[in-house]
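Novice: Predicted model follows, preceded by the sequence.
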Amino acid sequence: MHLVPLCYLLWIFQGVLGQFPRACVSSKNLLEKECCPVWSGDGSPCGQLSGRGSCQDISLSRAPEGPQFPFSNVDDRENWPSVFYNRTCQCSGNFMGFNCGDCKFGFIGPNCKDKFLAYLNLAKHTTSSDYVIPISTYAQMNNGSTPIFRDINIYDLFVWMHYYVSRDALLGGSIVWRNIDFAHEAPGFLPWHRFFLLLWEKEIQKLTGDVNFTIPYWDWRDAEECTICTDEYLGGRHPVNPNILSPASFFSSWQVICSQSEEYNTQQALCNATEEGPLLRSPGNHDRERTPRLPTSADVESCLSLTQYETGSMDRAANFSFRNTLEGFANPLTGIADASQSTMHNALHIYMNGTMSQVQGSANDPIFILHHAFVDSIFEQWLRRHRPLQEVYPAANAPIGHNRESYMVPFIPVYTNGEFFISSRDLGYDYAYLAEPAPDFFQEFIKPYLEQASQIWQWLVAAAAVGGVITAIILGLTSLFCRRKRKRFSEEEQPLLMEREDYLGGNYQSRL
């Protein structure tokens, strides 16, 4: 996490932190016990005409309090703020502030839109100043002599990246090779998407100047429906056409790119980021034989219990592979690969029944980001539970692009898969629901030693017993030797008194 400059904090919270608004400190306000200032945006108290809030009576809690303060009606803070005001602005929606003129934390803009949604929209309509995309293969660029690139907006840049890493290989003529994917169906699935999310988050921070922005996640465990598929969040269902988003949705005007893989294959061409139509989504209207239900908490826990990150062929046929099971090509309760089912990560893509269900174009749907953030959190749980060494990630013989030292496509500068097979905390981020409380002194320093001792207590007892016997033998022999030796001393041969006094005085230092 980065620290926010103090001046930025003060700017964010101006008008919010002051407990006595300047507009409410006149004699009239105090005598009438009312603090409902006018919002300048519409000239009404609490912005009532704009639906931002209204002036309402304060309802005090009647719950009993402890006996530590035995007085009543002697302190202005009692039953706050009734000594000063009985009526204040009660804000609605995403508004807050003494006159409902501000936005709740996490919301921005004149209408207090969700910050995440606003940032998504800004990224969709801002051309990247740092990156362009190739719209032809290297061979089609005459081996580099005729560069063919084009601009792209920041959101679509990441859509294109996800398309490019998973696209089919164009072999010339009408021939394509479909059994290739540099980010799916193999060990690199989790590290690749982890870096993808981190890079996406960094680009949004650079775009907005909001260094504290972090990607939210959707915890879909035990979900019976898409709880974020509403107009308030990521888009509800259209009232007439169930395959597109509601016109009231933030994303109903969005156009997708890179979703027509068969057309690109036929033309032996790359996606050129041309707009191809609206977002498609119809959650729940999917093939229920392939995906009978969304993943449960039990599915996640069973998946986490798998001890091996990767196994066997290291592809979608791998059994007892944590990666393959979390990706969704194996039964989460058994770890056995099943080509007829789509579970875990894959289940959410199939369930959305639209743009999200196409591998190459799935990142067009903003649900992709929230979904993969939660998948990454499960990956993080597995890393913390099993604490694998770097060598656990396959160094060789994985599908193309998935070995530990393989560079991840299409990122420049280059990063290897193995670099992101580490804990999120080593990469500078964490998940709130996984965060562990700071250990106290006993937990951090004493308990580990006691736990180790409990495992070897039999040896400690035996060692103490043997040590006691040896000590007794040594003391016995020493005592016998000393008695025999003293008997041989004559009176003139006794130790000097001064030496004895030095010994008793502590000037003689023995060493163990």
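Specialist: That came through fine. Please read these numbers as outputs of a predicted model, since none were measured by experiment.
Novice: drop to CA atoms for contacts and neighbour counts, all remaining ones
Specialist: Noted.
Novice: got the contact list for stretch 243-262?
Specialist: Contacts with stretch 243-262, where a contact means Cα atoms under 8 Å, 6 or more residues apart in numbering, come from 117, 156, 159-160, 163, 167, 230-239, 271-282, 354-355, 358, 360-362, 364.
Novice: where's it relative to the chain centroid, distance-wise?
Specialist: The chain centroid and the centroid of stretch 243-262 are separated by 26 Å, computed with Cα atoms, centre = their mean, to the nearest Å.
Novice: Compute the first-to-last residue distance for that stretch.
Specialist: Using Cα to Cα, to the nearest Å, the gap from the first to the last residue of stretch 243-262 comes to 21 Å.
Novice: try stretch 122-131
Specialist: The straight-line separation of the ends of stretch 122-131 (Cα to Cα) is 17 Å.
Novice: Over to stretch 252-268?
Specialist: The first and last residues of stretch 252-268 sit 31 Å apart, counting by Cα to Cα.
Novice: now do stretch 39-56
Specialist: 15 Å.
Novice: One more: stretch 124-137?
Specialist: For stretch 124-137, the first and last residues are 25 Å from each other (Cα to Cα).
Novice: List the buried residues for it?
Specialist: Going by neighbour count (16 or more other Cα atoms under 10 Å), the buried part of stretch 124-137 is 124, 127, 128, 132, 133, 134, 135, 136, 137.
Novice: Stretch 170-177 too?
Specialist: Of the residues in stretch 170-177, those buried by neighbour count under the rule 16+ other Cα under 10 Å are residue 170.
Novice: centre of the chain versus it, how much separation?
Specialist: With Cα atoms, centre = their mean as the basis, stretch 170-177 stands 39 Å off its chain's centre.
Novice: also this one, for the comparison:
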Amino acid sequence: MLRAVLLLLWASNCCRGLIPFTCTSRLSRDSRTCCPAWDDGSPCGEASGRGTCAEFTPPPGARPSPDFREWWPTYFFSRLCRCEPGFRGVDCGECQAGWAGRTCETAVPVAVRRDCSELPAVDRRNLVAALEKAKTTVTDRWSIYGSRGVGNGGTLTFRRSTLYDALVWVHYVTGKPAPGNGRNRPRYGHQSIGFLTWHRLQLVWFEDQLRNITGQRDFALCVWRWAGKPSCDICTPDFFGGSNHGNLLGNFENWTVPCDGPGGPTPSMDIVCPPGGVNLIVRFTRSPGVQLPTVEDKRQCLEMEEFDTPPFDTTSQNSFRNTLEGFVRPRGRGVGMHNRVHQYLNGIMDNVYLACADPIFFPVHIAGDEIWQIWMDNKERKGQTVSYPNHTAIYEGHRGTDYVTMFLPLYRNAYLLKPTRQFGYAYG
């Protein structure tokens, strides 16, 4: 029982992120330890009672793999900070959502994700400025794993990056095909039950980092409620950028795409992330013949009774997850919901590896996260409990007991089913 409690605390109180820069030293690599010192000089703030450096428990059935995404993060580390309740962060130096102050005892309101289409001009400018800062600021907190390939026995190499490009790297690597056989073998974070949990954690992580670099503790991204829209009303030069024959106009028009250098983007893991990136973001709004999802599409999605169904991949029927992700469209043909929005925007947004390079990616996915929360709220009003499926057909990386791939701390997928307020945000 005690072991189960400790595992729960681990999943709910550690840091979030990529590869912490402080854990890329030769000492950290050789010892397989990522337990940075906090302000008091002790690892994980242990002297202040914030956490301890401890062995983590790999997921059940974990085995050595040359693909660093499998059984995350056993390829890199075996010891991480385990934070005490109320604390989180790579060094246990941050507060749990909803709390602030040096001892994390000051309550703060949740951040509110508002409708992008209704944001006042001053808030639009503030959001754009935060994204620009993330794109241009080289982060001293996170790094990109830059080895040429996996399993080659070479030295683990890391490189510096801007905050935004580090986030693109995570989505790029996660979106590459997963190892193993099977025509419908899903990618990490996509094409299976972990699609919603992976992207929820990505969005929460990004908002946390934007608050850190802007100093705005109530900062939140906005939601683009695309269902029923006749066109992209936020694709304007003064907001998320206009489009002219594939070229962005206005904001973000000079942004380049990371991992798009010589040899990339590529589905192969032989080249993890080609350095460089000289190509600009491409967006064709809209693809010929593609319309945004309708209000009826959204209604049918919310009517799905089951969170997900066997075989838990792109062929799953009567599945809320697969309907929202867009591989099935009830009483309709072609792709639906989330996938249809990506097709509509086209360009790099229609590239599973690099879609995150276009900042409109975030309000698009936030809309999906809101729909998920509405579905969960509807279940609660009916007195129904939603549990993460436990089934042998679920692939590694998507099971409830698996850690969300490419993020630290080791949040298990099943933990992300909690209400959004427990992660520090709500919708307004």
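Specialist: Yep, that arrived. None of these values were measured; they are calculated from a predicted model.
Novice: Can you calculate the TM-score here?
Specialist: Comparison of the two superposed chains (TM-score structural alignment, normalised by the length of structure 2) gives a TM-score of 0.67, and 310 aligned residues with a Cα RMSD of 2.8 Å.
Novice: Just the buried subset of the contacts of stretch 243-262 of structure 1, please.
Specialist: Judged by 16+ other Cα under 10 Å, buried ones among the contacts of stretch 243-262 of structure 1: 117, 156, 159-160, 163, 167, 230-231, 233-238, 271-273, 278-282, 354-355, 358, 360-362, 364.
Novice: in which helix or strand would I find residue 7 of structure 2?
Specialist: Here residue 7 of structure 2 sits within helix 2-13, counting by DSSP states H and E.
Novice: Now do that helix: which elements does it pack against?
Specialist: Using 3 or more Cα pairs under 8 Å, 6 or more residues apart in numbering; DSSP states H and E, the elements in contact with helix 2-13 of structure 2 are strand 79-83.
Novice: mind listing the strands in the stretch 1-150 of structure 1 by residue range?
Specialist: For the stretch 1-150 of structure 1, the strands identified by DSSP state E, counting those that start in this stretch occupy 34-35, 38-39, 44-45, 53-57, 87-91, 95-96, 102-103, 107-108, 113-114, 133-134, 149-150, in order along the chain.
Novice: Out of the ones you listed, which is closest to residue 319 of structure 1?
Specialist: Shortest separation from residue 319 of structure 1 across the strands of the stretch 1-150 of structure 1 is recorded for strand 133-134, at 37.3 Å, computed as Cα to Cα.
Novice: corresponding residues in structure 2 for the closest one?
Specialist: Against structure 2, the aligned range for strand 133-134 of structure 1 is residues 144-145 (TM-score structural alignment).
Novice: Name the residues that touch the matching stretch?
Specialist: Counting by Cα under 8 Å, 6+ apart, the neighbours of stretch 144-145 of structure 2 from elsewhere in the structure are 18, 19, 156, 157, 158, 159, 160, 161, 166, 169, 272.
Novice: Give me the neighbour count for residue 29 of structure 2.
Specialist: A count of nearby residues for residue 29 of structure 2, using other Cα atoms under 10 Å, gives 16.
Novice: SS state for it?
Specialist: In three-state terms, and counting by DSSP: H, G, I helix; E, B strand; the rest coil, residue 29 of structure 2 is helix.
Novice: any chance of the strands of the stretch 1-150 of structure 1 in TSV, with distance to residue 447 of structure 1 too?
Specialist: As requested, those are exported to TSV (distance: least, Cα to Cα, whole Å):
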stretch	distance to residue 447 of structure 1
strand 34-35	55
strand 38-39	58
strand 44-45	59
strand 53-57	53
strand 87-91	49
strand 95-96	47
strand 102-103	46
strand 107-108	44
strand 113-114	45
strand 133-134	55
strand 149-150	60
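Novice: picking up where we left off before, from the contacts of stretch 243-262 of structure 1, which land in helices?
Specialist: The helices in this structure, assigned by DSSP state H, contain 117, 156, 159, 160, 163 from the contacts of stretch 243-262 of structure 1.
Novice: which one of those is nearest residue 370 of structure 1?
Specialist: The shortest distance between residue 370 of structure 1 and any of those, using Cα to Cα, involves residue 117 and amounts to 11.6 Å.
Novice: After the longest helix seen in structure 1, which helix or strand is next?
Specialist: When structure 1 is parsed with DSSP H, its longest helix is helix 457-487. Sequence-wise, the next helix or strand downstream of helix 457-487 of structure 1 (DSSP H and E) is helix 497-504.
Novice: Distance from that following helix to the middle of the chain?
Specialist: Using Cα atoms, centre = their mean, the mean C-alpha position of helix 497-504 of structure 1 is found 71 Å from that of the whole chain.
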